[in-house]
Structures are given as structure tokens and as C-alpha cells.
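Enquirer: this one's sequence-less:
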């Protein structure tokens, strides 16, 4: 009888040890699962880094394409003269006996490259009565290639104030190169005033590039 009790007790101890071992195996399995999950997170971060590298590579390629396009454009026709490349000056060009007075405006190319200029500049006279815009003379306006350091002039003609009155006092000259929007403001070098008009039109005319000294 005592032998049976010992046998039962021994079986109970073995069963307990077996149960503990099973529990330890389950815990170890859970640890491996957590480790696997963490490893996947690291790969996700690596993919983000790869994506960033690809994006940077694409941006660099686009920049090179743009630069190549700019270089190709330089192989074409001579570019137009820009306001920032031109030195703009004005002087009185009136010659005795002329029907109208004249101011000669000169563009000097200081841009370090040859450029093309053609047509009519925009010309506005600032006066004590407001702005007077010059009208184009209607002469032909061929293109001119202005080499670096070279100059070209055009004429601004206006009637002399022979009325005996004070007329319209001119305070400044605003010049905009052809096909540009940026203007340059100069001191007015011509006669101090314009005759008062009836308002039917502007008395100021601008000649094409290269017209200085040719009249209007």
C-alpha cells in the first residue's frame, strides 16, 4: 500500500515538471515572435531611406536636364538685349533749323555678350501736368545686333514751345527698351517745356532703334 502511494506521488511530480516545461516552451515562442516583429520594423525604415535616395537621384537628374536645355538655347539666335544689360543715356540732339526739337537716347551694351535689339523703345515724359507718352513715328524698325560695348541711339522728337507761355514743364524721361517691361528714368536733357495742346493727341514722337539724327 505504501508502494502505491509513492508511485502516485512520483507520477504527480513528473506531471508537474512536464507542465512547467510546456509553459516555458510557449514563453520562448512568444519571445521569437516579438523579435521577428521588430526586425520587420527595421526593414521598413530601410525602405524609407531607399525611397529618399531615389527621390534625390530623380531631382538631380531633372536639374541636369534643365541645364542641358539652357545650353542648347545658347546655340540658337542671338538673345534680345535686356534692360539690366544696357546703359541708357540721353542728350539734346536739336539742330538749328529743324522743325522739331530732338533728344537722342543711347543704349550701350554692357552685358558681356552680343544681343539683338529692334523696334521702338517705350518713351514717357514726366511733366507737371502728368505723363506724356510718345507715339511711334512709323518708320521701319530693322533688328540690330549690338556687340558687347557697342552703342545704338534713337530719337525722341517734340515741338518747341514758341507760344510765349510757360507751357508744360518736363521733369523727367522714362525709357523702356524694346520688348522689355523694366524701365529706366533719366533727367530730361531737352527744352524745359512743351507747348500746351488741345488734348487731341501727343506731340511727342519716338523713332525706331538707330534713328537718332535722322529726324522723325
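Expert: Okay, I see it. Bear in mind that the values here come from a model prediction, so they are computed numbers and not experimental data. Numbers count the residues shown, from 1 in each chain.

Enquirer: hey, let's count contacts and neighbours off CA atoms from now on
Expert: Will do.

Enquirer: any idea where the strands of the protein begin and end?
Expert: When secondary structure is read from DSSP state E, the chain shows strands at 86-92, 101-109, 115-117, 122-127, 130-133, 135-136, 144-146, 151-158, 168-176, 184-186, 193-194, 205-206.

Enquirer: so which of those comes closest to residue 17?
Expert: Distances from residue 17 to each of the strands of the chain were compared by CA to CA, and the smallest falls on strand 115-117, at 97.2 Å.

Enquirer: buried stuff in that closest one?
Expert: Of the residues in strand 115-117, those buried by neighbour count under the rule 16 or more other CA atoms under 10 Å are 115, 117.

Enquirer: cool, stretch 82-91 as well?
Expert: By neighbour count, and taking 16+ other CA under 10 Å as the criterion, the buried residues in stretch 82-91 are 82, 83, 85, 86, 88, 89, 90.

Enquirer: Quickly name whichever of the residues you listed is closest to residue 108.
Expert: residue 86 (5.4 Å).

Enquirer: is it true that residue 173 touches residue 131?
Expert: No: at 9.7 Å, residue 173 does not count as touching residue 131 under the criterion of CA atoms under 8 Å.

Enquirer: which neighbours do these two share?
Expert: Contact criterion CA atoms under 8 Å, 6 or more residues apart in numbering; residues shared by residue 173 and residue 131: 124, 125.

Enquirer: put this beside the first:
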């Protein structure tokens, strides 16, 4: 009986030792494992790649500057007319006429002078209106078709244009001329002058006027 108890005790001791050894093996295995889980690699941004969207770490964040350019300046409301010289009005001008017929020319010539007495610059451009007064009524002159220019008249300065008409060589009385009416370009107020040329035009049945005028500046003082 004693022998069986000793044998049983020996088996119990052996089993206990075996169980302890198994527990030690499990404990060693657990102690050899890492204490923290591995983390993923963050890498580095390649040169030229997109910048980080996170906040700056070396100073306070600053707001993006706005546009600093100077806004365009608006053009003056009346820039289209600023600096232009006013047109000469009839009241600004002294208008005279003189005979400037040159012997041997096929036509007679009267030159009209327009002198600026306004005390300020003014301009004349284009053709004047010209009518010859006759007992039968006004005879309007036709334009010669010469190119038009612009004359800028300083105070006391003049410009000229010519009136050409055929001489009356018919031997008859023809059409008598009693006066000259001149209206400056772009004006409605005329000036009536004595007629300085030949006393009559040849009578004609042709259409159109035998009297022709040139534009401003088409004649000179001595012409």
C-alpha cells in the first residue's frame, strides 16, 4: 500500500514538472514578441512634388497677398474733343475779295481772303459757299474738286481761296455781276462784298455754272 502511494506521488510530481515546463515555454515565447505594432513608412516628397498642405512649423501662417497692381485710370469723358482748335465762325473773320486775274490766262480770277481777328486760333477746312449777285438772281459757284485741307489760323493770319470765271469776250452785255456773297465753311451766316472782278459773264445756255471755286488755302495772296 505504501509502495502504491509513493508511485502515485511520483507520477504527480512528474506531471507537475511537465506542466511547469510548458508554461515556461509559452512565457518565453510571449516575452520575445515586439511590444508595439509596426508603423507604416511615411517616405519623403520628391523634389518638385506637391508641397505639404499642413500648417507651417517654423512660424505663424500668413494670408496670401492680394493683387497690388494699380487699377487702370479711366479716360477723361471728353478726351475725344480735348485739345482741338475751334472752327472759325463768320464773326471771327474779316473777309475781303480782290481781282487777281493774270494776263494771258484763259479764265479771270478773284481771290477771297479770310483773316482771323478773334484773338485766338481757329480752323477753316473745305469749301466756302459763293454766290454771284446778278439782276436775274444769285448764281452759285461750283466746287473745283481740288483736295480739301485744313488751315489753322493764328490771330491776325489769313487763308485764301480763288474764284475763276470766263471773260465776256462775246461783244454783248452778257450777265452783269453786282455783288459777291461768301459763307465760310460750316457756317450759315454769309458776308456780302462788292464784286471786284470783270463786270459781266458771257451769256450761256449750257447747264451748270461757269463760276468755279477752290477749297480753303487753294490760292495765295499774290495769285
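Expert: Now that the structure is in, tell me what you want to look at. Note that the structure is a prediction, hence the values are computed from the model and not measured.

Enquirer: Please say which of residue 173 and residue 131 of structure 1 ends up with more neighbours.
Expert: Summary of the neighbour comparison: residue 173 of structure 1 and residue 131, criterion other CA atoms under 10 Å, with residue 173 having more neighbours (21 against 15).

Enquirer: Translate the more buried one into the numbering of structure 2.
Expert: By TM-score structural alignment, residue 173 of structure 1 lines up with residue 180 in structure 2.

Enquirer: you'd agree that match is up against residue 129?
Expert: No: using CA under 8 Å, residue 180 of structure 2 is not in contact with residue 129; the gap is 10.5 Å.

Enquirer: where's residue 14 of structure 2, which helix or strand?
Expert: Residue 14 of structure 2 is part of helix 2-32, with elements assigned from DSSP states H and E.

Enquirer: what's the equivalent of residue 209 of structure 2 over in structure 1 in contact with, if anything?
Expert: Taking TM-score structural alignment, the alignment pairs residue 209 of structure 2 with residue 202 from structure 1. Contacts for residue 202 of structure 1 were tallied using CA under 8 Å, 6+ apart; they are 132, 133, 134, 135.

Enquirer: From residue 154 of structure 1, how far out is the second one?
Expert: From residue 133 of structure 1 over to residue 154 of structure 1 the distance is 16 Å, taken as CA to CA, to the nearest Å.

Enquirer: the more surrounded of the two?
Expert: Taking other CA under 10 Å, residue 133 of structure 1 and residue 154 do not tie; residue 154 has more neighbours (25 against 18).

Enquirer: these two touch, right, the more buried one and residue 208?
Expert: Yes: judged on CA under 8 Å, residue 154 of structure 1 makes contact with residue 208 at a distance of 6.0 Å.

Enquirer: Now distance to residue 2 of structure 1 too, for the buried residues of stretch 82-91 of structure 1, in CSV please.
Expert: As requested, the buried residues of stretch 82-91 of structure 1 are exported to CSV (distance: CA to CA, whole Å):
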residue, distance to residue 2 of structure 1
82, 117
83, 118
85, 118
86, 121
88, 126
89, 129
90, 133
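
Enquirer: Out of the residues you listed, which comes closest to residue 66 of structure 1?
Expert: The shortest distance between residue 66 of structure 1 and any of the buried residues of stretch 82-91 of structure 1, using CA to CA, involves residue 82 and amounts to 21.8 Å.

Enquirer: The closest one: what's it in contact with?
Expert: Contacts here follow CA under 8 Å, 6+ apart; on that basis residue 82 of structure 1 touches 177, 180.

Enquirer: From residue 154 of structure 1, how far out is it?
Expert: For residue 82 of structure 1, the distance to residue 154 of structure 1 (CA to CA) stands at 17 Å.

Enquirer: same check, this time on residue 34 of structure 1
Expert: Distance, residue 34 of structure 1 to residue 154 of structure 1, by CA to CA: 84 Å.

Enquirer: same check, this time on residue 105 of structure 1
Expert: 5 Å.

Enquirer: residues shared between the contacts of these two?
Expert: When contacts are counted by CA under 8 Å, 6+ apart, residue 105 of structure 1 and residue 154 are jointly contacted by residue 212.

Enquirer: Counterpart of residue 112 of structure 1 over in structure 2?
Expert: In structure 2, the residue equivalent to residue 112 of structure 1 is residue 119, according to TM-score structural alignment.

Enquirer: check contacts around its match.
Expert: With CA under 8 Å, 6+ apart as the criterion, the residues that contact residue 119 of structure 2 are 154, 155, 156.

Enquirer: for the residues you listed, which one is nearest residue 10 of structure 2?
Expert: When the contacts of residue 119 of structure 2 are ranked by distance to residue 10 of structure 2 (CA to CA), residue 154 comes first, at 144.7 Å.

Enquirer: Quick one: map the closest one onto structure 1.
Expert: Using TM-score structural alignment, the equivalent of residue 154 of structure 2 in structure 1 is residue 147.

Enquirer: And residue 5 of structure 2, by the same measure?
Expert: With TM-score structural alignment defining the correspondence, residue 5 of structure 2 maps onto no position in structure 1.

Enquirer: Residue 5 of structure 2: neighbouring residues, count only.
Expert: Other residues lying near residue 5 of structure 2 total 10 when counted by other CA under 10 Å.

Enquirer: again with residue 213 of structure 2
Expert: Taking other CA under 10 Å as the criterion, the count of residues near residue 213 of structure 2 is 26.

Enquirer: That one reaches residue 146, doesn't it?
Expert: No: using CA under 8 Å as the test, residue 213 of structure 2 is too far from residue 146 to be in contact (9.3 Å).
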